[in-house]
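Student: With the sequence up front, the predicted model follows.
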Amino acid sequence: MGKSFAVIGDPIDHSLSPNIHSAAFRELNLDSSYIGYRIPKGELEGGIEGLKKIKINGFNITIPHKIEMMKYLDKIDESCSIIGAVNTVVNNDGVLKGYNTDMDGFLEPLKKRNVSIQNSKVLLIGAGGAARAIVAGIAKEKAKSIDIANRTIENANNLSEFAQKIGLSANVKKIEDVDNLENYDIIINATSIGLKNEKSPISFEGMKEKTIVYDIVYAPMNTDFIKKAKEKN
């Protein structure tokens, strides 16, 4: 009997995960399927029960469920415990175990390009589950400091507290108050802004020529955030 997998979130139509995993299954000649499963915010508990009923073997989690999903797990690995968010779940006869590969997934492209985070000043836009993994990665690589810009200050404050607990100097500001981009060596968008071709949350005025700009939104490839950065750099 074949195995079944999914990615859950909302929105979910943008996700390339079903195509990527399905291609991998075909290449490896595995009898497995992988689908996108939309679970709106506020309906996660019911969605998880539905996945259990169909005996899904595992699933990935994307926006907006990475933090809330933690409370529905029976077991967590060390990565989830440290980060406080989950992006991968294995279902073993109804027992859900969570993992987080977001930190390594964030760091890998930088390492491949020989980009050093050590002693850098970072601007992080967003304060959700993906942002928590990014903060953990930035702390691991010994950045000098991070400014967290978010629409909801409470969430930014919570993430700032997390950053400081793991040894990273952190400050908080509203997205609309972001300025003095010349102060930053790395600028990261960790929000869903761009999934639906929304305008960049910042203007990039004053950004240094060698500043690294990183967008976790991968579809579309050229978000307005990336386009604006290229115009300035």
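Tutor: Here it is on my side, so go on.
Student: From now on I want contacts and neighbour counts done on CA atoms only, so please keep to that.
Tutor: Noted.
Student: got the buried residues for the one helix or strand S33 maps to?
Tutor: Here S33 sits within strand 32-38, counting by DSSP states H and E. For strand 32-38, the neighbour count (16 or more other Cα atoms under 10 Å) marks 32, 34-38 as buried.
Student: got another, please set it beside the one above:
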Amino acid sequence: MAFEVANQQIEDVLAGFRVLNMRGFNVSKPNKMKILPYLDEVTPAARFVGAVNTVVNENGKLIGYNTDGIGYVRGLKESGVDIQGKKMALMGAGGAGSAVAIQCAIDGASEIYIFNPEDESYLRALKNADIINNEIDGNCKATVHHIEDTELLRSSIGSSDILTNATGVGMNPLEGQSIILDSSWLRPELIVSDVIYNPRKTKLPEMAESVGCKAINGLGM
């Protein structure tokens, strides 16, 4: 069942969920960030991303999770890819891109090159990089770059183990398009992943498969 909850109702609704002992629930926009102050606990990934999409009731204690990054990493594992020690070129720093970057850093990626246009999400990318470099335990290094710098993007892909598209390019209304300009940017040993799951195969995975790359879509998220 679904409930439409106004901002001023969040606290009362959560109190009702506690009384009813509901096991858990999902959270959608615009409440993913606004629910944070009313939860008893949030996971490190949810805290770093600043958004919750799943809440679990543990004996009256409401714990918030962000499952986007968890689902992404699980999707890689189910395809035989371990993020541990891997270098990643990540395109996009919105909600999905932020969750992917943070979770991959937590799970042991060695380096993440984050590419984004210079918009409001670029500032978010800078914040994510700062969190990865200074707050997350481990040795992951993150840097932020302009996605319009195609030469730097191409060279970063060339030194990465995983290329991830976390932009909307490839889905409606940008179906049939790809940020990667030419399949010559790709090589067979590169893992190419896309957070998009509708359509199930965008142009980027098609390009990847044409040169022998393993391609993974966003169904895991």
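Tutor: Arrived safely. If you're wondering where the values come from, they're calculated on a predicted model, not measured in any experiment.
Student: just checking, what packs against the helix or strand that the strand holding S33 of the first structure is followed by?
Tutor: On the C-terminal side of strand 32-38 of the first structure, the nearest following helix or strand under DSSP H and E is helix 44-53. Applying 3 or more Cα pairs under 8 Å, 6 or more residues apart in numbering; DSSP states H and E, one finds that helix 44-53 of the first structure contacts no other helix or strand.
Student: contacts for the helix or strand following helix 44-53 of the first structure?
Tutor: Using DSSP H and E, the next helix or strand after helix 44-53 of the first structure towards the C-terminus is strand 58-61. Here strand 58-61 of the first structure makes contact (Cα atoms under 8 Å, 6 or more residues apart in numbering) with 4-9, 86-91.
Student: next one: stretch 136-145 of the second structure
Tutor: Contacts of stretch 136-145 of the second structure (Cα under 8 Å, 6+ apart): 105-106, 108-116, 125-126, 129-130, 132-133.
Student: Filter those residues down to just the ones in strands.
Tutor: 111-116 (DSSP state E).
Student: would you turn those residues into TSV with neighbour count and distance to I191 of the second structure?
Tutor: Shown next, in TSV, are those (neighbours: other Cα atoms under 10 Å; distance: Cα to Cα, whole Å):
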residue	neighbour count	distance to I191 of the second structure
E111	23	15
I112	26	14
Y113	21	15
I114	28	16
F115	27	17
N116	25	20
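Student: Now flag whichever of these is closest to I180 of the second structure.
Tutor: Nearest to I180 of the second structure among these: F115, at 12.1 Å, using Cα to Cα.
Student: just the helices in the second structure please.
Tutor: Read by DSSP state H, the second structure holds these helices, from start to end of the chain: 10-20, 31-34, 44-49, 67-78, 95-106, 120-134, 150-158, 203-210.
Student: Distance check, the nearest residue to L153 of the second structure once chain neighbours are set aside against E4 of the second structure.
Tutor: Nearest non-adjacent residue to L153 of the second structure, counting by Cα to Cα, 6 or more residues apart in numbering: I147, 6.7 Å away. Here the criterion is Cα to Cα, to the nearest Å. By it, I147 of the second structure lies 37 Å from E4 of the second structure.
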